[in-house]
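Student: I'd like to go over a predicted model; first the sequence, then the structure.
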Amino acid sequence: MKIILKFLILSLGLYLFGCSADERDSESVSDKQTNNLYIRFDDSKKWESDWSDKNIVVCHWMSDPNYLHPTNFKNQNAKTIMGLTQCFLVVVDQVNRGIKAMLAKALPKVSEDDLRFTYELLDEATWDDGTPITSEDVIFTFKANKCPLTDNPTQKSALSNLKTIIPDSINPKQFTIVMKHPYIQSVGMLADFPILSRKFFDPKNILSHYSLENMEGLDLNSVGADDLKNWSSEFNDGKYGNDAKFFYGAGPYKVSVWDRGQTIDLQRKQNHWTKALKHENDYLSSYPERIIFKVVKDENAVMLECKSQAIDASTSLTTKTLVELQRDSLFNRNYNSGFIPSYNLNYIALNMRPDGVKHKKIFDDGRVRRAFALLTPVDRIIQVNTLGKAARWPSLVSPLMPEFNNDLKILPYDVAAASTLLEDAGWIDSDRDNIRDKIIDGEKVKLEVSFSYSTQGNLMKEMVAMIAEAAYPAGVRIIPQPMEMSVMMQSAHAHDFDMLFGAWATSSLPQDFSQIWSSASWASKGSNFGGFGNAASDALIDSINYTLDDDLRIPMVKRLQKIIYDEQPYIFMYSTHRKIIVHKRFGNAVVTSELPGLILSNLKLISGSSIAKAANAH
């Protein structure tokens, strides 16, 4: 047996706000406590008289998580809530990069063939009713996620290599996860799956009649399948994602109030099992009594909230907002703030497999897709919308990663080159109305496409307008189509769009590309929105996933990048630097490139607060 010790460590440059000496408070950022992985803000040495001493963190964000079902959630905001209300076997270590144990005592013991991973759960870990968390709950969790009737297509691809989980015959807190093949994310993937209570979610123990192996190719017409159908119907019920009365997790916080579109209020649980831990774990801490997530979309409103000290933290400010706030000496007195590179990527998905009816056969041609990429003024958008605080990616892999293909070149804005490609693809302006057209399946089709984007924030609207304006000289009409985030995500999974603006939240860990790039993920309406993929690319992705030797794996990742670069299924835009603020009344603040960028549960009221000693005792 061996212990996993290899973590992927990346060096990142930090971008902190630049102010003149009289504009910048000396405590806004600690130069002594920054390094290439994160920013650690110095605790303020002075308590200001107008600071609130309530042990409540109010965190600003731009949108609701929409749905908080523990297997069927779909976005990063929901994952943030899960990280506070649920527990995972392991987590991505935001500060040190790599994997850290959470509900497990330690990282697993691994067999010599890299197929068997043995874990032991924390002795202290219990459910809210006091019953211990055991291997039974772990096994149930992965059966529930693998069940073909569970509404979690995005998550299923990550579990395709999971063979079985074997409970220890003596220790109910020990188990061994068995994989079908060696897999680059055999441990890392577990950070995406909160552990569920079998007793709460399956009181009749229906899934005990099925093995993990049974869940693949399950005959839903077989004898006894009705029980499984009834269980899944109940398990998929919207109440488990919408009604706080039905939220149940092992984390130190619980959702007490959810005012849709406004706030989510998390309350620290009393006498939670984490208080008995013998060793501190940043990802199981719960220093704030409450953590309130507050939706504020308007930039001016956010600035007013900061100036009135109505919010304590944010990782969702626009660059323009933070730069303007940092010119205010009072803001700098009250807040630590900074910019740091991220692993997030903004992109435009192109529908490569349109139905030909609602969505015309436009982006099924690679020449058209490349032309649209050449008509997207990414450099101008970076300067105008992010004030230069962003990095372009020519690929799906971050340039910060060792897997990045340096041979891929950034595409310029080039109307002439785009026009040539469109003409080669048969798009001409036959009726001289300045919009190209083409006969497709006997029908004259205009080169007009809808561009779906989220309504959160003014910058999105401005950016889409810039893209539409930049494309028009080439005879292309782009029609902006603003949507609520939840509606847009439904459209994306249903392939109901022409162009769609989105963002990926990746990490420094080796990637499993199947979730976004496998053809199976498109067929199952997973996260492959555009329809990229064929048998050859699927085989390459499988080879990447099952190759643990970096000397062999990294060249394959670079080859996949080249294939996707040439196919142009997406327009890769840019990665914005994360914008983070933390009120100085809280100490112990560390901000990171890894999501969510800030460990909110680790914030402590500084010593000047009248209740700091009591709060920090927790």
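Tutor: Alright, I've got the coordinates. Note that the structure is predicted; figures quoted are calculated from it, not measured.

Student: alpha carbons only for contacts and neighbour counts from here, please
Tutor: Will do.

Student: Residue 444 and residue 431 touch, don't they?
Tutor: No - the criterion here is Cα atoms under 8 Å, and residue 444 misses it with residue 431 at 10.8 Å.

Student: for comparison:
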Amino acid sequence: MKNYCAKSLSLLFLWLLSCSSPSKEPAIKVRFAQDPESLHPLSYGNAPALQILNYIYQSLLTVDLSNNSIQPLLAAELPTIKREDSVSYFTFAIRPEAQWDNGTPVTAQDVAFSLKMLHSPLLDNERWRDQYDFIKDIQFSKNSPKTFTLVCTGYTPEMKLMTGDFFVLPAHQFDPKGILASVPFQLIRQKFDSLSSTSTFKAFASSINQPGFARDTALVKGSGPYVLKKWSAGQSLVLEKKKAWWGNKVEAPETVLRANPSRILFQVLPDNAAALLALKTQQLDVMDNIPLVTFQEMKQDKKYQQLYNFYSPTSFDFVFMGLNGQNPKLENRLTRQALAHLVNIPQIISSLQGGLATPTVGLVHPQEKNFYNAELPQIKFDPEKAKTLLREAGWQQTSTGWQKNVNGRPQTLTLELLYRAGNSDFENMSLLFKQNAKSLGIPVTLQALESSQISERLESRKFDLYFRTLVSTPFSYNLIPLLHTSNGKEGGPNVTGFGNPETDQLLEKIAVEEHTAEKALLLKSLQKAMQEESNLIPLYFQQNKMAVSKKLDAVIISGLKPGYDLTKATLKK
């Protein structure tokens, strides 16, 4: 009975896939593991949503995934930068061809409106207000409606990207009554609290928060090359290229403006078994995050070798174990170093990742050769070394476990390890660590929690150990939020309690240093200090596991999210 039902459901599923894109134009078919849920450019909540939004809306600048370089997108060129004391000025000019779907040009006023959206009260924009807090004002050119200058507090190298890394939204579409047109951006920032009680901003918020901007195909429109043609919630989304897109008119367009596919179909397939069935029957052209065993089997199967190219690019997703340095049992760094020697990283990479992971000495990726501290040795799995370090930290091994007086009271070294429920890698890593610790007489309790529950425990500092993934990029090394002692208080993002005046000074210099050689020395010193303190035990950088149909040409594979660029691809007939 079970086999019959499974077969019937599979046939129904494949029939639905074959009927989901009725069009003369063939579509590139991509697997999504979850529904985007919301395509509101302010309040989208997951990675699939952001991936779709990047086809529809555009920012001033973008990253070329073929070489990880910052390139102008809506902007005609990279900004000119002027620095005066504690203020920096970034001047942009928007491409003369750039226009909205109604034929009106994209102007500096649209940029100003977008910044106002990021900072207006009563909108779901708190994360953006924090991220772009350094932009204090916008100045308009008297000579061109497409030229403007962003006035910023201070200067850090990552501002070169961040000043142009937000969606530029059509003011005429989001604010047809021009409610914000006469309200200066600087005033919104200065009078944020008082403006939230005004009828003007209440009316504006009511308009912006309407569901249509999150999923209505008539309203989800930007300056990008694609429109949302159809969205069947929980099933599929179809993007179609605009026939009269402005980027087609640019002479000898740069790579970033190239948009080849006429249709892209995103199939929402949360179940891995269903997604793999679709892949194996060629109902999908692109699938990432393939389960390890299946990826290895398909990659070695001659049948699938003829149908797909297989990739495992290293990503910037950093996997680590965090230790609570503010916990009395773990405040001595020798204790934390001892626990680091109980993590068998080669075993984890070999047995759980099939060798498809990149070991690292810290949170700088090894491929960033200028900044990675290659002279720093990897922490080895060494239980005997762990014993020695525990004794040096004042612990004594007794018949009832490792004990010492902590703050005048006898303590036994017992630990709780948190990991995200449903993450099989973290679960298996936790079991391995528990086994290694047990062999030394250290009891470890495992606690699987939802991600939000783990965040609550970390913010309140009620934890011993945890496994987590930090999504990073090679464009910014401003690690002050994560590692500076000023953020170590309860509720702050430095949850492990890392740091001292020396590391704080390193972090502050790294954040503003522009010269590669000087920044390299600072980052290498930081990596050394982090290994000595062992508040974060680095495990590896993840590698994606992808299959791309051989019917596609020129798909760019990348270590940056989402792991591929389809806009340059062509579908063979």
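Tutor: Yep, that arrived. What you see is a predicted model, and the numbers here were worked out from it, not measured in a lab.

Student: Next up, the contacts around the closest residue to residue 488 of the second structure other than its chain neighbours.
Tutor: Leaving aside its sequence neighbours, residue 488 of the second structure sits nearest to residue 494 (Cα to Cα, 6 or more residues apart in numbering; 4.7 Å). The contact partners of residue 494 of the second structure, by Cα atoms under 8 Å, 6 or more residues apart in numbering, come to 481-485, 487-488.

Student: Taking those, please make a PyMOL selection of just the buried ones.
Tutor: Those of the contacts of residue 494 of the second structure that count as buried under 16 or more other Cα atoms under 10 Å are selected in PyMOL with:
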select buried, resi 482+483+484+485+487+488
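
Student: okay if I get the contacts of residue 494 of the second structure as a markdown table plus distance to residue 421 of the second structure and secondary structure?
Tutor: Formatted as a markdown table, those follow (distance: Cα to Cα, whole Å; DSSP: H, G, I helix; E, B strand; the rest coil):
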| residue | distance to residue 421 of the second structure | secondary structure |
| --- | --- | --- |
| 481 | 26 | helix |
| 482 | 24 | helix |
| 483 | 26 | helix |
| 484 | 29 | coil |
| 485 | 30 | helix |
| 487 | 27 | helix |
| 488 | 26 | coil |
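
Student: Residue 400 of the first structure corresponds to which position in the second structure?
Tutor: Mapped onto the second structure by TM-score structural alignment, residue 400 of the first structure lines up with residue 367.

Student: can you tell me how far that match sits from residue 264 of the second structure?
Tutor: Separation of residue 367 of the second structure from residue 264 of the second structure (Cα to Cα, to the nearest Å): 32 Å.

Student: ok, the two, which is more surrounded?
Tutor: residue 264 (21 against 12; other Cα atoms under 10 Å).

Student: which residue lines up with the more buried one in the first structure?
Tutor: When the first structure is aligned by TM-score structural alignment, residue 264 of the second structure is paired with residue 290.

Student: what's the answer for residue 439 of the second structure, then?
Tutor: Matched to the first structure by TM-score structural alignment, residue 439 of the second structure sits across from residue 473.

Student: excluding its backbone neighbours, what's nearest that match?
Tutor: In this structure, residue 473 of the first structure finds its nearest non-sequential neighbour in residue 415, 7.2 Å apart by Cα to Cα, 6+ apart.

Student: Report the contact partners of the corresponding residue of the second structure for the one you found.
Tutor: Mapped onto the second structure by TM-score structural alignment, residue 415 of the first structure lines up with residue 383. Listed by Cα under 8 Å, 6+ apart, the contact set of residue 383 of the second structure reads 341-342, 436, 440.

Student: Just give me which of these are shared by the first structure.
Tutor: Here is what carries over to the first structure from the contacts of residue 383 of the second structure, by both residues aligned by TM-score structural alignment, their matches' Cα atoms under 8 Å: 341-342, 440.
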